[in-house]
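Peer 1: Turn this into a structure:
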Amino acid sequence: MPEGDTVLQTAERLRAALADRTLTRFDLRVPRFATADLTGRVVLDVVPRGKHILIRVEGGLTLHSHLRMDGAWRVHAAGERWRGGPAHQIRAVLANEWHTAVGYRLPVLELLRTRDEEQAVGHLGPDLLGPDWDPERALRNLLADPGRPLGEALLDQRNLAGIGNIYKAELCFLARVTPWLPAGELPAPVAARLVTTAGQLLEANCARPVRTTTTTRTVPHGRGPRERLWVYGRAGRPCLRCGTPVRVADQGTRPTYWCPRCQSGPTG
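Peer 2: The predicted model follows:
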């Protein structure tokens, strides 16, 4: 599942290509909305909300999409060959005189009234990259169920919106605890610092072509191109901090990574 920084970058590309321009093509390849046609209307804005993307169109309508595990939006210049997957995976095509945006494998795609956007995203907690970001509220949400494993609480978008499996593993490493530690057992200063670091990491990576957690304002360690993440995807390889082999195990339906020496707490 894409992280919040990836979703924001996608929304920015869509906004640059579509906003303030009139649609010359609007094609939704999902049964419920297959007959919808907004051709001739102006795209007003493209807004990321956690891991959701809201494309607002003239006339009070919003195209809501969520990438989930492997969905993607690709932006092409007019007349350019589309790249992103075979034609049968295309779920949406939005075009204007200059650009075409093509949505592939979008598991969530719906057209709704702009005034009803909260029905799609109102359940989300504070957005780490949004104007509603509120670290104190996010911290309260995260600790509301003290017995819940920290990794699960971080992934719950109702607590704070934008963290995916990569940042979950990296944040737990930086906090020096395992993802299975009950959230309520985090010392208060560590919990507060974790939330702050989460915002800093996502913000720092919004402008990077390749996600990096080992070089930030809070972690000033220059690393090589194969050492951009502390533990995620590094099973069996040496921990960048202590050299102990990184371990991997499933937490729920997703793999999680941790260093058995640097991180304390229960393990999966």
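
Peer 1: going forward, measure contacts and count neighbours with C-alpha atoms only.
Peer 2: Noted.

Peer 1: any idea which element Ala191 lies in?
Peer 2: Per DSSP states H and E, Ala191 falls inside helix 188-205.

Peer 1: ok, and what's touching that helix?
Peer 2: 4-5, 128-129, 135, 138-139, 167, 171, 174-175, 211-213, 216-218 (CA atoms under 8 Å, 6 or more residues apart in numbering).

Peer 1: show me the contacts for the closest residue to Thr24 other than its chain neighbours.
Peer 2: Nearest non-adjacent residue to Thr24, counting by CA to CA, 6 or more residues apart in numbering: Asn96, 4.8 Å away. The neighbourhood of Asn96, defined by CA under 8 Å, 6+ apart, consists of Leu18, Arg21, Thr22, Leu23, Thr24, Arg25, Ala78.

Peer 1: The second one contacts Val43, doesn't it?
Peer 2: Yes - with contact defined as CA atoms under 8 Å, Arg21 counts as touching Val43 (5.9 Å).

Peer 1: Who has more neighbours out of these two?
Peer 2: Each of Arg21 and Val43 has its neighbours counted (other CA atoms under 10 Å); Val43 has more, 24 against 21.

Peer 1: wait, isn't Leu143 in contact with Pro182?
Peer 2: No - Leu143 is beyond contact range of Pro182, at 9.2 Å (criterion: CA under 8 Å).

Peer 1: circling back: buried subset of the contacts of Asn96?
Peer 2: Buried residues within those, counting neighbours by 16 or more other CA atoms under 10 Å: Leu18, Arg21, Thr22, Leu23, Thr24, Arg25.

Peer 1: Take those and lay them out in a markdown table including distance to Gly236 and secondary structure.
Peer 2: Putting the buried ones among the contacts of Asn96 into a markdown table (distance: CA to CA, whole Å; DSSP: H, G, I helix; E, B strand; the rest coil) gives the following:
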| residue | distance to Gly236 | secondary structure |
| --- | --- | --- |
| Leu18 | 44 | helix |
| Arg21 | 50 | coil |
| Thr22 | 52 | strand |
| Leu23 | 50 | coil |
| Thr24 | 51 | coil |
| Arg25 | 49 | strand |
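
Peer 1: would you turn these into a markdown table with distance to Leu186?
Peer 2: Output for the buried ones among the contacts of Asn96, formatted as a markdown table (distance: CA to CA, whole Å):
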| residue | distance to Leu186 |
| --- | --- |
| Leu18 | 44 |
| Arg21 | 49 |
| Thr22 | 51 |
| Leu23 | 50 |
| Thr24 | 53 |
| Arg25 | 52 |
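
Peer 1: I'd like the structure of this one too, to check against the first:
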Amino acid sequence: MPEGDTVSQAAGRLHRALAGHVLTRSDLRVPKFATADLTGRTVLDVTPRGKHLLTRIEGGLTLHSHLRMDGSWKIYAPGEPWRGGPTHQIRAILGTADHTAVGYRLPVLELLRTADEQRAVGHLGPDLLGPDWDPDKALTNLLTDPARPLGEALLDQRNLAGIGNVYKSELCFLLRATPWLPIGELPADTAARIPGLAKKLLEANRDRPARSTTGVRDQNHFVYGRAPRPCLRCGTPVRQADQGDGSRERPTYWCPTCQSGPAPGRRATPFRGRI
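Peer 2: Down below sits the predicted model:
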């Protein structure tokens, strides 16, 4: 699933291609909005909100999209072949005289009044890469349910917006806690570092073509996607298991030596970690 930095990059590409230009082509291939015609309207801006994309259009309209697992927006020049996927996977086409933006496999696509954007994104917590970022509010949200596993709390976009499965695993490693540790069991000083550390990671990657959380060349991640290779810190084989709240299970990675707390296949251990 694209994370906040990836969505921010997608918004930037769309904004540069479309903002300030009049739409000469408009095709929304979802039943509810299939008859909507946006041609002749100017695209005002494309703004990311967490993992959501808000394309604002003249006349008080916003095209709201979400990429989820495998959605994408591709930008094409006139005459350039469209290679984002087969035609039947196209959900949206927005064209100007100079560029065409094509949305593939978009699981969420809706046209709403700009004044009603909160209906789509009002539930989100502070955006790690947005102007509304509030670390104190984010921390308060995270600690609302002390019994909730750390990994689940980090993924909940109502707490703070922008963290996905990669950053979840990497943040837990940097905190030296397993993703299954109840967040309320983190020492107060460790918990307080979460918002700042999360923001630092996303900001460092918002303009990078390849995400890195380690600062080590050719080793982009500490644990994510590394099972069963050795931990970069201690050499113990990295482990993988699914984690979820019952609605969706996601592959989760951790080091059983460096990270304290409960995990599949072992008893809970007292938290002993420090950043």
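
Peer 1: Superposed, how do the two chains score by TM?
Peer 2: After superposition, the two chains reach a TM-score (TM-score structural alignment, normalised by the length of the first structure) of 0.96; 260 aligned residues with a CA RMSD of 0.6 Å.

Peer 1: hang on, the earlier thing: compare the contacts of Asn96 of the first structure with the second structure and list the ones that remain.
Peer 2: Compared against the second structure with both residues aligned by TM-score structural alignment, their matches' CA atoms under 8 Å, these retain Leu18, Arg21, Thr22, Leu23, Thr24, Arg25.

Peer 1: show me where the second structure has helices.
Peer 2: 4-18, 118-121, 135-142, 150-155, 165-174, 188-192, 194-205 (DSSP state H).

Peer 1: Reformat the ones you listed as CSV; add distance to Thr55 of the second structure.
Peer 2: Putting the helices of the second structure into CSV (distance: least, CA to CA, whole Å) gives the following:
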stretch, distance to Thr55 of the second structure
helix 4-18, 8
helix 118-121, 13
helix 135-142, 26
helix 150-155, 24
helix 165-174, 25
helix 188-192, 34
helix 194-205, 22
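
Peer 1: Of all those, which one is nearest Leu63 of the second structure?
Peer 2: Proximity to Leu63 of the second structure (CA to CA) singles out helix 118-121 among the helices of the second structure, at 10.6 Å.

Peer 1: so what does the closest one touch, helix or strand wise?
Peer 2: Here helix 118-121 of the second structure touches no other helix or strand, going by 3 or more CA pairs under 8 Å, 6 or more residues apart in numbering; DSSP states H and E.

Peer 1: what's the average distance of that helix to the first structure?
Peer 2: Once fitted to the first structure, helix 118-121 of the second structure is off its aligned match by 0.2 Å on average (mean CA distance after the TM-score superposition for the first structure).

Peer 1: Residues touching that helix, excluding its own?
Peer 2: Counting by CA under 8 Å, 6+ apart, Arg49, His52, His64 sit against helix 118-121 of the second structure.

Peer 1: you'd agree the first one is up against Asp127?
Peer 2: Put plainly, it is Arg49 of the second structure. Yes - here Arg49 of the second structure reaches Asp127: they are 6.6 Å apart, a contact under CA under 8 Å.

Peer 1: still on that earlier bit, just the buried members of the contacts of helix 188-205 of the first structure?
Peer 2: For the contacts of helix 188-205 of the first structure, buried by 16+ other CA under 10 Å: 4-5, 128-129, 135, 138-139, 167, 171, 174-175, 211-213, 216.

Peer 1: all strands for the first structure, in order.
Peer 2: 25-28, 43-49, 52-57, 61-66, 72-77, 90-95, 99-104, 108-113, 247-251, 254-258 (DSSP state E).

Peer 1: so can I have a markdown table of those showing distance to Gln9 of the first structure?
Peer 2: Formatted as a markdown table, these follow (distance: least, CA to CA, whole Å):
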| stretch | distance to Gln9 of the first structure |
| --- | --- |
| strand 25-28 | 22 |
| strand 43-49 | 9 |
| strand 52-57 | 11 |
| strand 61-66 | 14 |
| strand 72-77 | 11 |
| strand 90-95 | 18 |
| strand 99-104 | 14 |
| strand 108-113 | 19 |
| strand 247-251 | 28 |
| strand 254-258 | 24 |
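
Peer 1: Quick check: which of those is nearest to Pro187 of the first structure?
Peer 2: strand 254-258 (19.2 Å).

Peer 1: Onto which residues of the second structure does the closest one map?
Peer 2: Using TM-score structural alignment, strand 254-258 of the first structure lines up with residues 250-254 of the second structure.

Peer 1: quick check, distance from that stretch to the centre of its chain.
Peer 2: 16 Å (CA atoms, centre = their mean, to the nearest Å).

Peer 1: Following superposition onto the first structure, what is the mean distance for it?
Peer 2: Aligned to the first structure and superposed, stretch 250-254 of the second structure gives a mean residue distance of 0.4 Å (mean CA distance after the TM-score superposition for the first structure).

Peer 1: Not counting its own residues, what contacts that stretch?
Peer 2: Taking CA under 8 Å, 6+ apart as the rule, stretch 250-254 of the second structure contacts 165, 169, 172-173, 178-179, 223-227, 238-244.

Peer 1: now swap in stretch 20-34 of the first structure and tell me
Peer 2: So stretch 20-34 of the first structure is contacted by 35-45, 90-97, 109-111 (CA under 8 Å, 6+ apart).

Peer 1: PyMOL command for the buried members of those?
Peer 2: To isolate the buried members of those in PyMOL, using 16+ other CA under 10 Å:
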select buried, resi 38+41+42+43+44+45+90+91+92+93+94+95+96+109+110+111
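
Peer 1: how about Ala235 of the first structure, what's its partner in the second structure?
Peer 2: So, by TM-score structural alignment, Ala235 of the first structure is matched to Ala227.

Peer 1: Could you report the separation of its match from Gly244 of the second structure?
Peer 2: Spatial separation of Ala227 of the second structure from Gly244 of the second structure under the definition CA to CA, to the nearest Å is 19 Å.

Peer 1: Ok, Ala34 of the second structure next?
Peer 2: For Ala34 of the second structure relative to Gly244 of the second structure (CA to CA), the value is 35 Å.

Peer 1: OK, contacts around Ser65 of the first structure?
Peer 2: Here Ser65 of the first structure is in contact with His52, Ile53, Leu54, Leu106, Pro107, Val108, Leu109, Glu110 (CA under 8 Å, 6+ apart).

Peer 1: Find the pair from those residues with maximum spatial separation.
Peer 2: Between all members of the contacts of Ser65 of the first structure, the farthest pair (by CA to CA) comes out as Leu54 and Pro107, at 14.6 Å.

Peer 1: Of those two, give the one with the bigger neighbour count.
Peer 2: Leu54 (24 against 15).
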